[in-house]
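[1] A structural model of the following input is requested.
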Amino acid sequence: MSNSRIRMVAATGMSALALGACGASTGTSSVSHQTANVAYAGSLQLLNEGTIGPAFAKTSGYGYLGRGAGSFGLVKEIVAGEITPNVFESIGAAPIAELEPSKTSWYVSFAASPIVVAYNPHTSYAPTLAKISQGTLPISRLFSLLDGKGFLLGRTNPNTDPQGQAFYEMVELAVRRMHLPSSLVTGILGALDNPAEVFSETSLEARLEAGQLDAASAFQSQAIQLHLPYIALPAAINFGNPRLAKDYASARLTLTDGAVVHGVPLLVDATVLGHHDARAADAFVRYQLQSLGRRAFIHAGYTVFKPIFVGADVPRSVRNAD
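    This next block holds a predicted model:
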C-alpha cells in the first residue's frame, strides 16, 4: 500500500472505527456494494471520520472511505489522477471550480464555520489570551501578541489550503480595519509558506494540543470539537458570514505561483465527481443535507443553513434531499 493511501485517515486515530463501521455495514447489508469515496478538507476530518462517515455507512448500507487534506492539495491529486474520489468536500468553492467542467458541474453549500485563533491552555500566554477571549482585553491586543518574539504560532499553507488563505487574509483585514501597523502582517506571518509556522491541516491542532505551539489558526468547529479554548474574531474579519462576501473579497493574496486570490466566506461545499459508485456518492451528499447530517454539523459547531445549489446537473436525489 502506498504512503498516500496510508495517510488517508490515520491522523485522526478514529479511522479504524470508521472503516470498521463501513465494513460491518456493507457486510450485513445486501442493498449495495458501492462506496462513497470522499476527499475532504482536513478541517472536516474529526466530523467525517468520527461521526458522519460511520453513521452514513450504518444507515445507508453503502461503504465509506475518507481522505482529509488541504482542499487545493487534494484538487492537484485529483487532477493528476493520483486519487479518484467520487465525492469532494472543500471549504469555499474555489477548489471545486478548478475541477469544472471536466470532473463536475455543480456543488452545494450548506454549512459555515468562521476562522478563530485557538490556543493551548497551558502556554505561558494563556492568561492573556483568555482575557482577550473574554473581552477584558481588546482584540487588537491579540495581534501584537502574535507578533511577539518567542510566540509560537501555527497555520496552514495558503498555497494548498483555504484555511491558510483565510488566516493570512484575516490578519491583513484586521490590520486595515483596526488601523494597526502594517508591519504586523509580515511580523506575524512571515513568508507565505513560512516553515516555522506552516503545518498540514490534519496535524496542526494536534501540535497545538501537544504544546508544540502557543496558538494556531482553526475553524471554530475544530476548536469546539477538540475542546480547545479559542478567541472568536469579529464577523468583519472571520470569513464566517455569507452576507459579508463583498467585504471579505477586499482581502487580496498573491500565491507562490503568482495567482491572486480574494477572501471568500468559509462555507462547506460538496459535489460528486464522475460516475463511479454514483448512487453511494449521491447518497453521501444527500445524507449531510438531511436531518441526521445537519444535526451532526450543528453539534460539531457549524452554522447550518438552507442548502444553496450552484451549477447544472445537480442530481435530483440530492436537490430533493429535504
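
[2] please count neighbours and contacts with C-alpha atoms only from this point.
    Will do.

[3] how many residues are close by residue 176?
    Burial measure for residue 176: 13 neighbouring residues, criterion other C-alpha atoms under 10 Å.

[4] distance between stretch 310-322 and the chain's centre?
    Centroid separation for stretch 310-322 versus its chain: 23 Å, with C-alpha atoms, centre = their mean, to the nearest Å.

[5] ends of that stretch, how far apart?
    Across stretch 310-322, the straight-line distance between its terminal residues is 17 Å, by C-alpha to C-alpha, to the nearest Å.

[6] in that stretch, what counts as buried?
    By neighbour count, with 16 or more other C-alpha atoms under 10 Å as the criterion, the buried positions of stretch 310-322 are 314, 318-319, 321.

[7] and stretch 126-136, by the same measure?
    Neighbour counts using 16+ other C-alpha under 10 Å place 126, 129-133 of stretch 126-136 among the buried residues.

[8] and what of stretch 215-231?
    Neighbour-count burial for stretch 215-231, counted by 16+ other C-alpha under 10 Å, picks out 215-224, 228-231.

[9] tell me which two of these sit farthest apart.
    The widest separation within the buried residues of stretch 215-231, taken as C-alpha to C-alpha, falls between 215 and 221 and amounts to 15.8 Å.

[10] rewinding a little: return the member of the buried residues of stretch 126-136 nearest to residue 112.
    residue 133 (20.9 Å).

[11] one more to line up against the first:
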Amino acid sequence: MIRKLLASFVVVAGVVTAAPAFAQDDTVNVLYAGSLVNLMERSVGPAFEKATGQHFRGYAAGSNKIANEIKGKLRRGDVFISASPKVNTSLMGQANGDHVTWYVNFAESPLMIGYNPQSRFAADFKSKRWDQVLQEPGIRIGRTDPKLDPKGAFTVEMMTKAAELYHQPDLVEKTLGDAENPAQVLPEETLVGRLQSGQLDAGFFYSTETSDLKIPALRPAPELQAKASYTLTILSDAPNRAGASSFVDFLLSAQGRTLLKQHGVDVVKPTITGNVQAMPPSVQAVIDAAAQ
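    Below is the predicted model:
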C-alpha cells in the first residue's frame, strides 16, 4: 500500500511540478475580433513567439462581445484588437471605465458575400446577382449578431442599402428576416467553419477571411461597400504591459504588416485616436516608422 501511495505521489508531483513552456509573465493575452482567428492563431501568434520568445494567448469573439466582457470585468487582457473604432470609443472615458485611452487604426477589410463551392446554389452565384441568390428558397445564410459584432451590423446596413439600390423594399426581410434571426445568427468565430463544413450555403465575411481560406466570394457594388476598420490598443489594466507593447510593436512592424497583407488584410497608414501621451514610447516609434 505504501509503495502504491508513493507511486501515486510521484505521478501527481510530476503533473504539478511540470514546467510550462513559457513563464506566466511572458504570456501576452490578446483579445481580438473573431474574423482574425486564422491570421492570429496560425500566423501572427507563432511569428511573434518566434521573434520575441514570449507566449501569445488569443481569445476571439465579436468585438462588441469582447468589449462587453471587459466592461463587465468578465475578461482581462493585455491587447484588444477590434473591427470598429466605435467599439473602442465605448470603452473610453470615466463613464465607460477608462479601459481604453488610445487606439490605432492599422488595417481594413471589406465585407464580402462568401459561398460554399459545393453548395447547390454555387452555380447561381456565378450567373445571377448575389442578392437574387440570397432570396432563393432553401438557401442557408450565416451572419453574426449585429449587437455583438460590427460585421453583423455592417451586414444589416449593407442589405438595407441594397434594398434601396435595387428597388426591393422587402429585401432585408426576404434575406435576413429579423435582425437577430436565430436561424442565421452565429458566433463570429464559428461562421467560417459552418460554411466550410457545408452547414451553410453562403454568409457575410470580411475579405481577410475569404482570401485567407480560399472561400469563393463576391464583392458588392461600391455604393454598398462596408468594411472592417481594425484597431488595436493596450488595455489600461493590462497585467503584462511590457509584453503588450512588444506585441503591438511586432504587429505594426514591417514583418507584422507583411503577415497582414499575406492574409488578405488591407494595411493602412496607422492613425492614432485618444491620448497619445499614454502610449508606450516603443509603440509611438514603430507607428512613426510605419507612417513614413
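
[12] same list (the buried residues of stretch 310-322 of structure 1) but as a markdown table, adding distance to residue 161 of structure 1 and secondary structure.
    Written out in a markdown table, the entries for the buried residues of stretch 310-322 of structure 1 read as follows (distance: C-alpha to C-alpha, whole Å; DSSP: H, G, I helix; E, B strand; the rest coil):
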| residue | distance to residue 161 of structure 1 | secondary structure |
| --- | --- | --- |
| 314 | 26 | coil |
| 318 | 27 | helix |
| 319 | 28 | helix |
| 321 | 29 | coil |
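
[13] mind putting the residues you listed in a markdown table, distance to residue 105 of structure 1 included?
    Formatted as a markdown table, the entries for those read as follows, by distance: C-alpha to C-alpha, whole Å:
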| residue | distance to residue 105 of structure 1 |
| --- | --- |
| 314 | 8 |
| 318 | 14 |
| 319 | 14 |
| 321 | 18 |
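
[14] which bit of structure 1 covers the strand ranked longest in structure 2?
    Among the elements of structure 2 assigned as strand by DSSP state E, the one spanning the most residues is strand 102-115. Residues 106-119 of structure 1 are the counterpart of strand 102-115 of structure 2, counting by TM-score structural alignment.

[15] in structure 1, what residue corresponds to residue 242 of structure 2?
    Applying TM-score structural alignment, one finds that residue 242 of structure 2 aligns to residue 279 in structure 1.

[16] which residue, other than its chain neighbours, is closest to that match?
    For residue 279 of structure 1, ignoring the flanking residues on the chain, the nearest one in space by C-alpha to C-alpha, 6 or more residues apart in numbering is residue 34 at 7.5 Å.

[17] pretty sure the one you found contacts residue 63?
    Yes: at 6.2 Å, residue 34 of structure 1 and residue 63 qualify as touching, with contact defined as C-alpha atoms under 8 Å.

[18] shared neighbours, the two?
    Taking C-alpha atoms under 8 Å, 6 or more residues apart in numbering as the contact criterion, the common neighbours of residue 34 of structure 1 and residue 63 are residue 280.

[19] those two: which is more packed in?
    Looking at residue 34 of structure 1 and residue 63 with other C-alpha under 10 Å, you find the greater number of neighbours at residue 63, namely 28 against 17.

[20] show me what the more buried one aligns to in structure 2.
    If you follow residue 63 of structure 1 across to structure 2 using TM-score structural alignment, you land on residue 55.

[21] tell me how far the residue most central in space within structure 2 lies from residue 212 of structure 2.
    Centroid check for structure 2 by C-alpha atoms, centre = their mean gives residue 33 as the closest residue, at 2.1 Å. Residue 33 of structure 2 sits 15 Å away from residue 212 of structure 2, going by C-alpha to C-alpha.

[22] thought residue 123 of structure 1 was touching residue 212?
    No: with contact defined as C-alpha under 8 Å, residue 123 of structure 1 and residue 212 do not form a contacting pair (9.5 Å).

[23] quick one: the strands in the stretch 1-150 of structure 1?
    Counting by DSSP state E, counting those that start in this stretch, residue ranges of the strands within the stretch 1-150 of structure 1 are 35-41, 63-69, 87-91, 106-112, 115-119.

[24] okay, those in a markdown table with distance to residue 203 of structure 1 next?
    Conversion of the strands of the stretch 1-150 of structure 1 to a markdown table gives the following (distance: least, C-alpha to C-alpha, whole Å):
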| stretch | distance to residue 203 of structure 1 |
| --- | --- |
| strand 35-41 | 13 |
| strand 63-69 | 10 |
| strand 87-91 | 17 |
| strand 106-112 | 21 |
| strand 115-119 | 14 |
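
[25] quick one: closest of those to residue 306 of structure 1.
    Comparing these against residue 306 of structure 1 with C-alpha to C-alpha, the closest turns out to be strand 106-112 (6.2 Å).

[26] report the angle between the closest one and strand 87-91.
    Counting by axes from the mean of the first three to the mean of the last three C-alpha atoms, to 10 degrees, strand 106-112 of structure 1 points 50 degrees away from the direction of strand 87-91.

[27] which residue numbers in structure 2 go with the host helix or strand of residue 236 of structure 1?
    If you go by DSSP states H and E, residue 236 of structure 1 is part of helix 235-238. Here helix 235-238 of structure 1 aligns to structure 2 at residues 222-225, judged by TM-score structural alignment.
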